[in-house]
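Engineer: okay, here's the prediction I keep looking at, along with the sequence it came from:
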Amino acid sequence: MTEYQTITFEASGPITRITLNRPDAANGMNHTMTRELADAARRADNDTTKVVVLTGTGRFFCAGGDLKEFASAPDRGAQIKAVADDLHRAISSFARMNAVLITAVNGAAAGAGFSIAVTGDLVLAAESASFTMAYTRVGLSPDGSSSYYLPRLIGITRTKELMLTNRTLSAQDASQWGLVTEVVPDAALADRASKLADQMAATAAGSNGGVKNLLLATFGNGLEEQMELESRLIAERARSADGREGVDAFLAKRKADFA
């Protein structure tokens, strides 16, 4: 267990668990938290980690930015820019690492909490979880990659509704909209996240990273460019140890043992 002030970080074999840990502040993101989160994401981006589980402590997943800290800063704009930049570094690492990011949304996810929750490759939500943008309510605008991911996940019209009206979605609403992979009872969230992490830990990290890279590129590429990326990546995977093991195991009718 590595010591941070505002998060916990625990790496155990192929699984890393990161927990937002400011329960008395609704896990609000201050500069310390986003700086630590960026560092934790960087450390989890390695050849050993296959899964990262991100969750929160207490009743909230994350209530967004810490407005009290922002308000006390001599230059509020500079303070928020620094917080957002570190959060964006964390999200970039999560998006581009081979490891599968599982976000286990244990409670309310607002503002940047909403933004980072839906960046998960697999998003689990407790039944009591809720999702709201909340930025314009305090005269701010979205960050945390929400203006990138939300239009791709739910379309422009629904994104505008969430961002302009600050509508709150229940966990079931978020699931129906395509923002959540699975809704589970509150008491079962941690166990379900652990079981899903174990399942993903048995898969090929390079294959998972290939899926993530392809999907990140798909909206920016034309058909031929995307197919060229597909062919290059699948050839790279075929040459890899995991690719050879996967094909050999399939032909031998045995379970693959990925490194």
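Structural biologist: Structure received.
Engineer: only C-alpha atoms from now on, for both contacts and neighbour counts.
Structural biologist: Will do.
Engineer: could you find the closest non-adjacent residue to L189?
Structural biologist: A126 (5.9 Å; Cα to Cα, 6 or more residues apart in numbering).
Engineer: check the gap between the one you found and A187 for me.
Structural biologist: Distance, A126 to A187, by Cα to Cα, to the nearest Å: 8 Å.
Engineer: give me every residue that touches the residue nearest to L189.
Structural biologist: Applying Cα atoms under 8 Å, 6 or more residues apart in numbering, we find A126 in contact with 104-107, 171, 183-186, 188-189.
Engineer: for comparison:
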Amino acid sequence: MSEMVLWEIRNGVGHIVLNQPDQGNVISTPMAHALAAVVEQAHRTDIGAVLISASGKQFCVGGDIREFVQNREQLPQLIAEILGLLNPTMQTLANLPVPVISAIQGSLGGGGLGLGLCADIVLASNQVFLRGGYSAIGLSPDLGSSYYLSRRAGAARAKYLLMSNRPISAQECLRLGIFDALHEPHELAAQACQLAEELAAGATNSLAHIKKLCDSAHSHDLQQHLQREQQAITDCAIHPNSREGIAAFLEKRQPGFQRN
């Protein structure tokens, strides 16, 4: 594995860490290869949750502008190469059957929006600023940035944020639903790890169904969704975790859930 993106498993949680702090964790071609390899590792590993974080003062500033300048005559080909790697990677992240949490410790923009907001649960430092970045250099969003912003804040607000390119504070992101919770900078990492480990120790079959149901809620009418809910809760009821969870509740103890 490349040192650009670190991968480690602790207490059932797969940790993905963007690790080019001196460069703002830019999404260069080498970074794209490293990230794709680590996400594939997460896909193949038996874990209960994934935590995405970053080293340094910035979470991810987006694409590598220096690489764009160096390849300005072949920019469409460069973008096609990077997205050819990362679009399937983003899809793999979205399809992981476990909770994905992001801990955004520093400012993010460009493709960093997609990496930070693709998580099921987005935690952030209360000192963070979010900025679109794309319109300032005449480009449009990638890596799901417009998709996740629209899902979290609504299409109208996403257009405003991406078109105006104005920085948005962590508090405003929380109000808009872009972030799920804010923490003091020195507390963020510990809080994110604690949540990830709690979820990894939970009934992961139940969490997988919750994830699928919520992600697909706007893709079906109510009747179809009720049917999907019925099938999901039936599958959960068959699983040993439901019996363990009910027994633990009655016995007033912590449940010992199975991962699969």
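Structural biologist: Sure thing, it's come through. From a predicted model like this one, the values you see are computed outputs, not experimental measurements.
Engineer: let me see the TM-score of these two.
Structural biologist: Scored against TM-score structural alignment, normalised by the length of the first structure, the superposed chains reach a TM-score of 0.93; 257 aligned residues with a Cα RMSD of 1.7 Å.
Engineer: can you give me the helices for the stretch 51-200 of the first structure?
Structural biologist: 67-72, 76-96, 112-117, 146-154, 156-165, 171-177, 189-201 (DSSP state H, counting those that start in this stretch).
Engineer: tabulate those helices in a markdown table, adding columns for mean neighbour count and distance to D45 of the first structure.
Structural biologist: Output for these, formatted as a markdown table (neighbours: other Cα atoms under 10 Å; distance: least, Cα to Cα, whole Å):
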| stretch | mean neighbour count | distance to D45 of the first structure |
| --- | --- | --- |
| helix 67-72 | 14 | 29 |
| helix 76-96 | 19 | 7 |
| helix 112-117 | 26 | 17 |
| helix 146-154 | 16 | 21 |
| helix 156-165 | 15 | 30 |
| helix 171-177 | 18 | 28 |
| helix 189-201 | 17 | 14 |
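Engineer: now for the ones you listed, which one comes closest to F258 of the first structure?
Structural biologist: helix 189-201 (9.3 Å; Cα to Cα).
Engineer: so how much does that closest one differ from the second structure once superposed?
Structural biologist: Average distance, helix 189-201 of the first structure versus aligned residues of the second structure after superposition (mean Cα distance after the TM-score superposition for the first structure): 1.6 Å.
Engineer: could you tell me the angle between the next helix or strand after that helix and helix 146-154?
Structural biologist: Once the chain leaves helix 189-201 of the first structure, the next helix or strand it forms, by DSSP states H and E, is helix 205-217. Counting by axes from the mean of the first three to the mean of the last three Cα atoms, to 10 degrees, helix 205-217 of the first structure lies at 100 degrees to helix 146-154.
Engineer: go ahead and flag the most central residue of the first structure.
Structural biologist: G120 (3.0 Å; Cα atoms, centre = their mean).
Engineer: so that one touches M97, yeah?
Structural biologist: No - G120 of the first structure is beyond contact range of M97, at 12.0 Å (criterion: Cα atoms under 8 Å).
Engineer: switch the helices of the stretch 51-200 of the first structure over to TSV; also include distance to S12 of the first structure.
Structural biologist: Below are those laid out as TSV (distance: least, Cα to Cα, whole Å):
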stretch	distance to S12 of the first structure
helix 67-72	33
helix 76-96	18
helix 112-117	22
helix 146-154	30
helix 156-165	37
helix 171-177	29
helix 189-201	11
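Engineer: which one of the ones you listed lies nearest to E3 of the first structure?
Structural biologist: Judged by Cα to Cα, the one of the helices of the stretch 51-200 of the first structure that comes nearest to E3 of the first structure is helix 76-96, at 17.7 Å.
Engineer: show me the contact partners of that closest one.
Structural biologist: By Cα under 8 Å, 6+ apart, the residues outside helix 76-96 of the first structure that reach it are 29-31, 34-35, 37-42, 45, 70, 73, 101, 116, 119, 143-145, 209, 212-213.
Engineer: how far out from the middle of the chain is stretch 252-260 of the second structure?
Structural biologist: 26 Å (Cα atoms, centre = their mean, to the nearest Å).
Engineer: and for stretch 174-191 of the first structure, what's in contact with it?
Structural biologist: In contact with stretch 174-191 of the first structure (Cα under 8 Å, 6+ apart) are residues 104, 106, 118, 122-128, 131, 153-154, 171-172, 192.
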